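A.B. asks: how would this look folded up:
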Amino acid sequence: MQYKWIALSNTTIGVLMASINGTITIISLPAIFRGIDINPLTSFQYLLWILMGYNVVTATLLVTFGRLSDIYGRVRLYNLGFLIFTIGSILLSLTPNTGDTGALELIIFRIIQGIGGAFLFANSAAIITDAFPYNERGRALGINQIAALAGSLVGLILGGILSVIDWRLVFLVSVPVGVLGTVWSYTKLRETSKPNKSEKLDIPGNVTFGLGLVLILLGVTYGLLPYGDSQTGWGDPWVIASMAVGASLLVAFIFVERKVKYPMFRLELFKIRSFAAGNLASILRSFAYGGLMIMIIIFLQGIWLPLHGYSYSETPFWAGIYTIPLMVGFVSMGPISGYLSDKYGARVLATLGMVIVGIGFFLLTTLPYNFSYPEFALIIFLMGLGNGMFAAPNTSSIMSSVPAKHRGAASGMRATLQNTGQTASLALFFTIVILSLSATLPHDLASAVAQAGAPQLAPLAQKVPVTGALFAAFLGYNPVRALLANLPPNTIPASAIAVMEQRTWFPTAIAPAFMQALRNAFYIGGIMSFIAAIASALRGKRYIAEVESVEQSGT
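C.D. replies: All right, here's what the predicted structure looks like:
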């Protein structure tokens, strides 16, 4: 077998494993929280950290690991990533404690996984770029990114099946894949790049960048938690301070990188038009698209599926099934767009892809809350097609535009911007939805409980935290039971309780407010998608670093 196919297959396994782990955890959270005996509706901080901690860690470490791979070898650090990720998976499956301690253990073990994932993500695109000639990279990267989305789909289905059997299997399933990938990577992958061992690690840059990004992402995460009388924590002095100090450190980082001899963040790469425009389009796309899946899953689980006869315990699994058209759209277009970009370049394909995604966002705003599924499926399939048209050509354009000796740093920079955008997108979408819901949801719930025959419950319904209702829907819990559990027995007439515990009562009560909140988020997503399309169009004509280098040396 030619080495390029060995490199592609191994990096594809790594991406597949990491992406399966992401969605399998999301779908399995109700079973995981029951397994460690903790109520997520009163422990939002644990829920957020299990959801977002992995992304925070990977986003923070990607550039550093990419730079280290240029110094010590991409394959060596990629192999280490496989090993660390597998160890993290084993630890998660063995989580020994329950309650708050068990939740903290899960978060710590997820962070270990995130460290391994950062090694994998930082180096996979660079290893593929090294192994494939420039006229085949688009197709190879398309296949690699299909594995990422296919892994997301597999994770949704596996999570729904395994979490019913035993929540520990959700993490244990990654172990055989991790062991296989670790052995294969250590025995088959070889270093095709030339490590720059004479260069040194940029300690000041690593400290300012890592600490600055961590503080910003911490602020973003805790900004989603209620603070005082507010539904969000954006007014919390600690959140404001974290964001301000983090932003100051990132500004300082730019000046540090201009002074150090061996910078970790190769700012000069942004002088390359294809690199700069491609990364700008990528982070804008991540802002627009990164929170789409979770918003759709929350809506399906909390409203649409219960209205169509599914119990709350079933909705996490079926939400994954009903989002398959989004994955199918991406998978069907990914290799085609990669192949076409090898022949014609990335500019037209990537730009058109983001235009299609933007149109899809605006089409989603036209749907009623009790929409027809074929119409919804067609829209998200269209968005998957657009995303597939963008992803591989854009990545190929970015990676082909940089000199071979800087591919590790470039891959880390690209992945950092993408992961940071995705994490910020989750926070942005959650914030938009929470703020939109807080304006109407308390009144809607109070009116609904009064009409159900329990007017004495209206004051309590008005005080239900929007975050609680949102995460209850996300986790497949019946929020009404949680609400009634806070009342003395025999306070509410049995007839009113019977009405409120009907499967369709809560979804119908919150649906109008929830749908309007989602529309606001989708409008923002559509606008950012069109801006990403403009950035993509500004990348200019096709630019391939090694071809330009050969042509210049020959003149």
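A.B. asks: from now on I want contacts and neighbour counts done on CA atoms only, so please keep to that.
C.D. replies: Fine.
A.B. asks: buried set for stretch 303-323?
C.D. replies: Buried residues in stretch 303-323, counted by 16 or more other CA atoms under 10 Å: 303-307, 311-313, 315-320, 322-323.
A.B. asks: end-to-end on it?
C.D. replies: End-to-end span of stretch 303-323 (CA to CA, to the nearest Å): 15 Å.
A.B. asks: so how far is residue 535 from residue 351?
C.D. replies: From residue 351 across to residue 535, the span is 8 Å (CA to CA).
A.B. asks: ugh, wrong one, I meant residue 407
C.D. replies: Separation of residue 407 from residue 535 (CA to CA): 22 Å.
A.B. asks: give me the more crowded residue out of these two.
C.D. replies: Taking neighbours as other CA atoms under 10 Å, residue 407 and residue 535 compare with residue 407 leading, 28 against 20.
A.B. asks: here is a second sequence; please produce its structure as well for comparison:
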Amino acid sequence: MLVIILGIMVAVLDGTIVNLALPGIARELQASPSHAIWVVNAYQIATLVMLLPLASLGDLVGYRRVYLVGMAVFTVASVGATFADSLGTLIAARTFQGLGAAGIMSVNAALVRLTFPSALLGRGMAINSMVVATSSVAGPSVAAAILSVASWPWLFAINVPLGLLVFTLGMKALPFNRVAPAAGLRFSPVDVALNVLMFSLVFLGVDRLGVREGGAGASHASAWLILLAGLAVGFFYLRRQRTLAVPLFPIDLLRIPVFALSMGTSVAAFCAQMLAYIGLPFLLLDVYGRSHIEAGLLITAWPLAIVVMAPLAGRLIGRYPDGLLGGIGLGLLAAGLALLAALPAHPGNADIAWRMALCGLGFGLFQSPNNHTIVTSPPAHRSGAASGMLGTARLTGQTLGAVVLAGVFSFWSPHGGHGPVVALVLAACCAGVAAVFSTLRLKTTGPHG
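C.D. replies: Predicted structure coming up:
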């Protein structure tokens, strides 16, 4: 479990750890900010497009093997990023880092399922969920600590000894698959190519819509063309998947009602989280006049509350239906977000902190039971596919949240107060939708309700 936790921690952390260093990287490597953003995008795209293919490969050749190769690629790529002397070299290294991270993330939950006996799996998922949740928001804080004493290459250099440690321990500790692959499972290069093309085009189209400068007509039109091309590839790809006995994009799992509702819950909840996490700094810094340190400490109440709630949520799994626990948690998240949107004109730090903590408690209560259902509702020989979908749902929700926020900020300024408040209201609505999805699981048959 230590190997699994350390691996998922570095893989998730590296998605956001570079953000704070981008201005310095652009300046040192003599690149424009619009080109430097690809240091982040390359990692995210490479991870997103390979989650499902590598999850399927895990079902076929073993989760342990995919995880260890992923960790090896991630570590070697970190060496490349550390010594990169041009933006192109750094982006290439980050692409391979993302491929390694996809190997780690794609089979992460499947390995947790193999590691814990079924009676204790809820606690294992709670530990895993807590690490993912805190790592996904800790990137800027960790980066600030490193950059205060060292230059940006050290953001990647710290991965090397950690990666070697995880790989060495993993060779000894990680379990082998216990069940044979599903009959008819195969690794099709055509399906992999279509999966990569679909997610890449959709991500690029969405990204260009979000960051277009001043709503320029030409870039706006090209963004829509890229997005529509991605949707067209997706339509063809998913139709092809429907004819396969064991599809790469697990349509067969989405036919399980409780699994499909859990995926909808996850996408909507992470959309809410992203809307809030990008919008809140604008609210605290520009509207309420908090310093960067004060804003950082206030926002920290959210992940700290997740850390407090996650172990309790793990103990409640099995005693109460996952759908009920998730519904209550997401109701608390929606309430916390709505209360943040309704803050008075001059709130005290305590007024802000307890609302942040309420959001974190709600998110912590939702995530572990929801992940538990996603991982355990499919048959054991499809654990890899379920694990891949868990990561895909999180990244899809976060991408959707970033796009919605870009749309909000194009109508309402992020600096005047209206934009962040609208973002928080929409985040509360997304959390409410997620709560409905979660509660609907109580009507489905099966042990996870």
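A.B. asks: show me the helices in the stretch 251-400 of the second structure, by range?
C.D. replies: For the stretch 251-400 of the second structure, applying DSSP state H, counting those that start in this stretch gives helices covering 251-254, 257-282, 292-316, 322-341, 349-376, 383-411.
A.B. asks: turn those helices into JSON lines, including distance to residue 444 of the second structure.
C.D. replies: JSON lines is the format used below for the helices of the stretch 251-400 of the second structure (distance: least, CA to CA, whole Å):
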{"stretch": "helix 251-254", "distance to residue 444 of the second structure": "14"}
{"stretch": "helix 257-282", "distance to residue 444 of the second structure": "6"}
{"stretch": "helix 292-316", "distance to residue 444 of the second structure": "20"}
{"stretch": "helix 322-341", "distance to residue 444 of the second structure": "10"}
{"stretch": "helix 349-376", "distance to residue 444 of the second structure": "12"}
{"stretch": "helix 383-411", "distance to residue 444 of the second structure": "18"}
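A.B. asks: among these, which is nearest residue 36 of the second structure?
C.D. replies: Nearest to residue 36 of the second structure among those is helix 383-411 (18.2 Å), distances taken as CA to CA.
A.B. asks: which residues in the first structure does the helix or strand just after the closest one match up with?
C.D. replies: Downstream of helix 383-411 of the second structure, the first helix or strand assigned by DSSP states H and E is helix 418-440. Aligned by TM-score structural alignment, helix 418-440 of the second structure corresponds to residues 516-538 of the first structure.
A.B. asks: just how off-centre is the matching stretch within its chain?
C.D. replies: Stretch 516-538 of the first structure sits 17 Å away from the centroid of its parent chain (CA atoms, centre = their mean, to the nearest Å).
A.B. asks: likewise for stretch 190-209 of the second structure?
C.D. replies: On the basis of CA atoms, centre = their mean, stretch 190-209 of the second structure sits 17 Å off its chain's mean C-alpha point.
A.B. asks: check the mean deviation of it from the first structure.
C.D. replies: In the superposition against the first structure, stretch 190-209 of the second structure averages 1.5 Å from its aligned positions (mean CA distance after the TM-score superposition for the first structure).
A.B. asks: repeat that for stretch 43-60 of the second structure.
C.D. replies: Following the fit onto the first structure, the mean deviation recorded for stretch 43-60 of the second structure is 1.3 Å by mean CA distance after the TM-score superposition for the first structure.
A.B. asks: which stretch of the first structure lines up against that stretch?
C.D. replies: Stretch 43-60 of the second structure lines up with residues 54-71 of the first structure when matched by TM-score structural alignment.
A.B. asks: for residue 361 of the second structure, see how far away residue 441 of the second structure is.
C.D. replies: 21 Å.
A.B. asks: check residue 78 of the second structure too.
C.D. replies: From residue 78 of the second structure across to residue 361 of the second structure, the span is 34 Å (CA to CA).
A.B. asks: and what of residue 136 of the second structure?
C.D. replies: Here residue 136 of the second structure is placed at a distance of 16 Å from residue 361 of the second structure (CA to CA).
A.B. asks: so which of the two has more stuff around it?
C.D. replies: Between residue 136 of the second structure and residue 361, counted using other CA under 10 Å, residue 361 has the larger neighbour count: 27 against 20.
A.B. asks: count of neighbours near residue 178 of the second structure?
C.D. replies: 10.
A.B. asks: which residues touch it?
C.D. replies: Each residue near residue 178 of the second structure by CA atoms under 8 Å, 6 or more residues apart in numbering is listed here: residue 114.
A.B. asks: does it count as helix, strand or coil?
C.D. replies: Secondary structure for residue 178 of the second structure, judged by DSSP: H, G, I helix; E, B strand; the rest coil, is coil.
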